[in-house]
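S.K.: kindly return the folded structure for what I paste below:
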Amino acid sequence: MDEAAQPATRTGGRRRTTLRSRAPRAAVAGALAGLALLTSACGLSGSPSTVAYVGDSRVTQSQLDSALSGVQQTLQAGQQVSSAAVVNVMIHGALADEIAQTNGIAITDAQRDTVIKGSNLAALLDVPDAKPIAYDLADQQLVAEAVGSEAYLKAVQGIEVELNPRFGVLDPTQKIIADGQSSSLSLPAGS
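M.R.: Presented below is the predicted three-dimensional model:
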């Protein structure tokens, strides 16, 4: 497949891990939810190396580590990027991929490059580990333009996202990490 015809699930040379079916795992996870709360307030129903499940895809810790490293290479001295910000972009990139796939939308790397080169994020394209983040951002814009803003937001709300609790709490409607919230059952002393 030539680069101009890359499918929407393509992110800068790497593919997100796609799961065949989460239904059986979800049923088992639901049945064991009570036990899981008693034994541990932390952990995702899958692997600890999973940052999030997004529909049929997953975002891994190694993908996050790579993306963080890449994005940090593009920052000026004294600037920082939070892991939550990068996780949010990765989740929304996966959401855009699912919506594109559902709607038969093919996005090329050339389209992605055009979107990003026209923004203040162009430096992300020059760093191989940051490029998937640039493409996740571009995919969100391109898919939302293709299906319409309202349809895009409705589709986002309809896709199941399960965030590893160590990254915080996910707002169920916007599918972003809610600032200042923790999924931990323990509170700091004095609270």
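
S.K.: every contact and neighbour count from this point should use C-alpha atoms.
M.R.: Noted.

S.K.: which ones are touching the most centrally placed residue in the chain?
M.R.: Among the residues of the chain, the one closest to the centroid is residue 91, at 1.6 Å (C-alpha atoms, centre = their mean). By C-alpha atoms under 8 Å, 6 or more residues apart in numbering, residue 91 lies in contact with 52, 54, 59, 175, 176.

S.K.: using a markdown table, lay out those residues together with secondary structure and distance to residue 144.
M.R.: Formatted as a markdown table, the contacts of residue 91 follow (DSSP: H, G, I helix; E, B strand; the rest coil; distance: C-alpha to C-alpha, whole Å):
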| residue | secondary structure | distance to residue 144 |
| --- | --- | --- |
| 52 | strand | 22 |
| 54 | strand | 17 |
| 59 | strand | 21 |
| 175 | coil | 15 |
| 176 | coil | 17 |
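
S.K.: could you check how far the closest residue to residue 49 other than its chain neighbours is from residue 23?
M.R.: Of all residues not flanking residue 49 in the chain, residue 61 sits nearest, at 5.1 Å (C-alpha to C-alpha, 6 or more residues apart in numbering). The gap separating residue 61 from residue 23 is 23 Å, by C-alpha to C-alpha, to the nearest Å.

S.K.: Proceed likewise with the subsequent sequence, for comparison:
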Amino acid sequence: MSVRQSRRGALGRHLAAAGTVAVLLSGCANHPTDAAVVDGTTISESSLQTTVRAAARALGAAPTDINQRAVLASLVQGAVVDEVAQERGVDVDPRARESLINTEPQLQAFAADPEAAPLAEALADVALVQQQLGPEAFSEAFLAVPVTVNPRYGTWDPTSQEGLTGTGSLSVESYTTP
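M.R.: I've put the predicted structure just below:
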């Protein structure tokens, strides 16, 4: 084997190893710029950041005061509910949505900002679709929608109240006994 062939082989192994590391670090999201993917519908990192900034404006807060994971969980829930509504043939009445939004000052504030309005709609639609389907049918359909979340935000858990669980850390502590 010549020196040139040996270098090519080493370069190929390094590139393969780098590709494996890139796949591991990108986690389960389809693309690193995806915050989440709900049954093929992408919630991009940029749309998440836009919504976080808009929510902060609507609430008169700094963007750093807004819990990104909570906003992402709400957007994911909204996208899941959209899938459920489409699959089950449920139409969300815009007047019912507006009426529900008008009962909650925080939702009103979000709805008043065009970039935060999807957050208000997502939160309202969860309640409206659940009401139309009934709790059992809604839960069954909600749990069946595939969701992939960028690991930096944690893990999607539709059974938890928060929606996203875990630390979002890509590393796991290892415990050893002395």
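
S.K.: and the TM-score between these chains?
M.R.: After superposition, the two chains reach a TM-score of 0.75 (TM-score structural alignment, normalised by the length of the second structure), with 153 aligned residues with a C-alpha RMSD of 2.6 Å.

S.K.: between residue 61 and residue 23 of the first structure, who's got more neighbours?
M.R.: residue 61 (16 against 10; other C-alpha atoms under 10 Å).

S.K.: longest single helix anywhere in the second structure?
M.R.: Counting residues, the longest helix in the second structure under DSSP state H turns out to be helix 3-26.

S.K.: show me what it is packed against.
M.R.: Applying 3 or more C-alpha pairs under 8 Å, 6 or more residues apart in numbering; DSSP states H and E, we find helix 3-26 of the second structure packed against no helix or strand.

S.K.: distance from that helix to the middle of the chain?
M.R.: Distance of helix 3-26 of the second structure from the chain centroid (C-alpha atoms, centre = their mean, to the nearest Å) equals 32 Å.

S.K.: can you list the buried residues in that helix?
M.R.: Neighbour counts over helix 3-26 of the second structure (16 or more other C-alpha atoms under 10 Å) mark residue 26 as buried.

S.K.: enumerate every residue touching residue 47 of the first structure.
M.R.: Taking C-alpha under 8 Å, 6+ apart as the definition, residue 47 of the first structure has no contacts.

S.K.: and the residue nearest to the centre of the first structure? What does it align with in the second structure?
M.R.: Aligned by TM-score structural alignment, residue 91 of the first structure pairs with residue 76 of the second structure.

S.K.: on average, how far is the one helix or strand that match maps to from the matching bit in the first structure?
M.R.: Using DSSP states H and E, residue 76 of the second structure sits in helix 68-88. Between helix 68-88 of the second structure and the aligned residues of the first structure, the post-superposition mean distance stands at 0.4 Å (mean C-alpha distance after the TM-score superposition for the first structure).

S.K.: what comes up buried for that helix?
M.R.: 68-69, 71-85.

S.K.: returning to that earlier point: look up how far residue 33 of the second structure lies from the counterpart of the residue nearest to residue 49 of the first structure in the second structure.
M.R.: Aligning on TM-score structural alignment places residue 61 of the first structure opposite residue 45 in the second structure. Going from residue 45 of the second structure to residue 33 of the second structure by C-alpha to C-alpha gives 5 Å.
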